[in-house]
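Peer 1: structure for this input, please:
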Amino acid sequence: MDITSYIQELKGKTATEILAFVAENYADEAVFSTSFGYEDQVITDLIAQHNFPIALFTLETGRLFRETYAVWSRTLARYPLAIKPYFPDTEALQEFVNQTGPNGFYASVENRKSCCGIRKIEPLKRALKGYKIWITGIRADQSPNRQDMHNVEFDEGNNLIKIHPLFDWSLTEVKEYIKKNNVPYNILHDRGFPSIGCAPCTRAVQEGEDFRAGRWWWEDQSKKECGLHSITK
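Peer 2: All right, here's what the predicted structure looks like:
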């Protein structure tokens, strides 16, 4: 099935219907990446509720908030699911910290991207290896460049299909689902953190600021992505 066929097949379907399609056609060939944010917790809940055969993983960068670890633990306690952690390569991380120091990513965009590469991109490639479908919690209104994306994409870099079941959901809809279904969530969302990454690289967002203003706030405000979800067409 080519990407156009996927788009047509999933057009107008609900998040549950999209996940059901993946589960029926790609059992054991689909994987969901969670960082335990609002959207990811909704998808985790849907997978658990319907017992969809979709694997789950998370990127354990080593610099996560303690609140993220807390919701990770509560998620495991709530759902009968395995969430496999992927860690950075030890030697690559040691070399980077030896060269730049523990907070060298503040020094330059190049350093920050190198840090993201070691802590996120390389582990992600290991996590996705062997799968055909990558499920994500991306929504269209999360950042300006993500509005150029679709709910189904071909990821050339990882040679698989990316599907975003919540792509057309609003933040209000996500919050309503969380509340209605009593889904565990990261309490940092209640403290002004709409987007939660590594602790040294994420701050609360002030009223009137962009959704991702709290990510890498010391850098250019235009396109702030770590590379996990670069636009691919």
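Peer 1: from now on I want contacts and neighbour counts done on CA atoms only, so please keep to that.
Peer 2: Will do.
Peer 1: which residue is the nearest non-sequential neighbour of residue 6?
Peer 2: Leaving aside its chain neighbours, residue 6 sits nearest to residue 152 (6.9 Å; criterion: Cα to Cα, 6 or more residues apart in numbering).
Peer 1: my read: residue 175 touches residue 41, true?
Peer 2: No: proximity of residue 175 to residue 41 does not meet the contact threshold set by Cα atoms under 8 Å, at 10.5 Å.
Peer 1: the two: who's more crowded?
Peer 2: When residue 175 and residue 41 are compared on other Cα atoms under 10 Å, the one with more neighbours turns out to be residue 41, at 24 against 15.
Peer 1: isn't the more buried one up against residue 186?
Peer 2: No: counting by Cα under 8 Å, residue 41 stays clear of residue 186, with 9.1 Å between them.
Peer 1: how many other residues sit next to the residue nearest to residue 6?
Peer 2: The number of residues packed around residue 152, counting by other Cα under 10 Å, is 22.
Peer 1: try residue 181
Peer 2: Neighbour count of residue 181, defined by other Cα under 10 Å: 10.
Peer 1: residues touching stretch 59-68, excluding its own?
Peer 2: Stretch 59-68 is contacted by residues 34-36, 85-88, 119-120, 123-124, 186-188, 197-200 when judged by Cα atoms under 8 Å, 6 or more residues apart in numbering.
Peer 1: make it 6 Å
Peer 2: Contacts to stretch 59-68, defined as Cα atoms under 6 Å, 6 or more residues apart in numbering, come from residues 85-87, 119, 198-199.
Peer 1: this one as well, want them side by side:
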Amino acid sequence: MSERKKTPSYDTFTRNDYQFFNNRLKHKKAENVIDWAYGLFNGKLVYACSFGAEGIVLTDMIAGVKKDARIVFLDTHLHFKETYELIDKVKQRYPELQIDMIEPELSLEEQASVHGEQLWKSKPDLCCDIRKNKPLKRALEGSTAWLSGLRRDQSPSRATTEFVNKDDKFGMIKICPLIHWSWQDVWNYIHERDLPYNSLHDRQFPSIGCEPCTFAVKEGEDHRAGRWAGLEKTECGLHLKPLSKKE
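Peer 2: Sure thing, here's the model as predicted:
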């Protein structure tokens, strides 16, 4: 696909386009990938940020490329107070960024009345669908592509992530600038630039989500071991491929 064409879409982006751009970007730095993405998708690109360590890195890079970029945060109403405190700091540091707090259609009280108390314990996938997946789908409406802080070394399910990905779940093009970064790379960037970060990271919380489903990890454990501990669940569903009808 020629870059001279106006904003491409999920429907017009072909397999050859994904291959072409991934080959072209494979030796580029994360900042270059972000610059390319905003150049190609213009205002049709949105960043869905959880404000974890990777999120802080990407937010800083994005602000350097497009200072008024749109960032969405899925406010499940179940996050740690430390997460909300960090978002306030980010808003102060980057006042021109458009940070949208996306809320579920159901309040926690309404969810409890329909599905029962503490749905995250009885049916965690349904809880994530109501409070994260559906709100993100709504937040992405009108956009063509979205940015994510996925890294290949985070988990086996993310090991094959490319810079430019076909996202069948949301019918979008997903851009992941940090795929080659290590956890140490993330923290080197944060410390070198004295960026604000979630204080829970200093208390053995490498991956931070909703408070009821996030726990500290032990030394040597996988970084996502503290997410949905004791359950087979390892992902909220935002980055999982949709099942085919046969599956």
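Peer 1: about what we covered before: out of the contacts of stretch 59-68 of the first structure, which is most surrounded?
Peer 2: residue 119 (24 neighbours).
Peer 1: tell me the contacts of the counterpart of that one in the second structure?
Peer 2: Under the alignment (TM-score structural alignment), residue 119 of the first structure pairs with residue 131 in the second structure. The neighbours of residue 131 of the second structure, taking Cα under 6 Å, 6+ apart as the test, are 76, 104.
Peer 1: separation between residue 214 of the first structure and residue 186 of the first structure?
Peer 2: Distance of residue 214 of the first structure to residue 186 of the first structure, given as Cα to Cα, to the nearest Å: 16 Å.
Peer 1: that should have said residue 49 of the first structure, apologies.
Peer 2: In this view, residue 49 of the first structure and residue 186 of the first structure are 20 Å apart by Cα to Cα.
Peer 1: who's more crowded, the two?
Peer 2: Neighbour tally, residue 49 of the first structure and residue 186, criterion other Cα under 10 Å: the higher count belongs to residue 186, 23 against 12.
Peer 1: what's the closest non-adjacent residue to that one?
Peer 2: Spatially, and ignoring its direct neighbours in sequence, residue 186 of the first structure is nearest to residue 71 (5.6 Å; Cα to Cα, 6+ apart).
Peer 1: can I assume that neighbour sits in a helix?
Peer 2: Yes: looking at residue 71 of the first structure with DSSP: H, G, I helix; E, B strand; the rest coil, it is inside a helix.
Peer 1: residues near it, how many?
Peer 2: For residue 71 of the first structure, the count of nearby residues is 19 (other Cα under 10 Å).
Peer 1: so which residues of the second structure form helices?
Peer 2: Applying DSSP state H to the second structure gives helices spanning 15-25, 30-41, 53-65, 81-93, 108-115, 119-122, 124-128, 134-139, 183-192.
Peer 1: as JSON lines, the ones you listed with distance to residue 176 of the second structure would be great.
Peer 2: Supplementary listing: these in JSON lines, determined by distance: least, Cα to Cα, whole Å:
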{"stretch": "helix 15-25", "distance to residue 176 of the second structure": "11"}
{"stretch": "helix 30-41", "distance to residue 176 of the second structure": "8"}
{"stretch": "helix 53-65", "distance to residue 176 of the second structure": "10"}
{"stretch": "helix 81-93", "distance to residue 176 of the second structure": "21"}
{"stretch": "helix 108-115", "distance to residue 176 of the second structure": "31"}
{"stretch": "helix 119-122", "distance to residue 176 of the second structure": "28"}
{"stretch": "helix 124-128", "distance to residue 176 of the second structure": "22"}
{"stretch": "helix 134-139", "distance to residue 176 of the second structure": "17"}
{"stretch": "helix 183-192", "distance to residue 176 of the second structure": "14"}
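Peer 1: and of the ones you listed, who's closest to residue 146 of the second structure?
Peer 2: Nearest to residue 146 of the second structure among the helices of the second structure is helix 30-41 (9.3 Å), distances taken as Cα to Cα.
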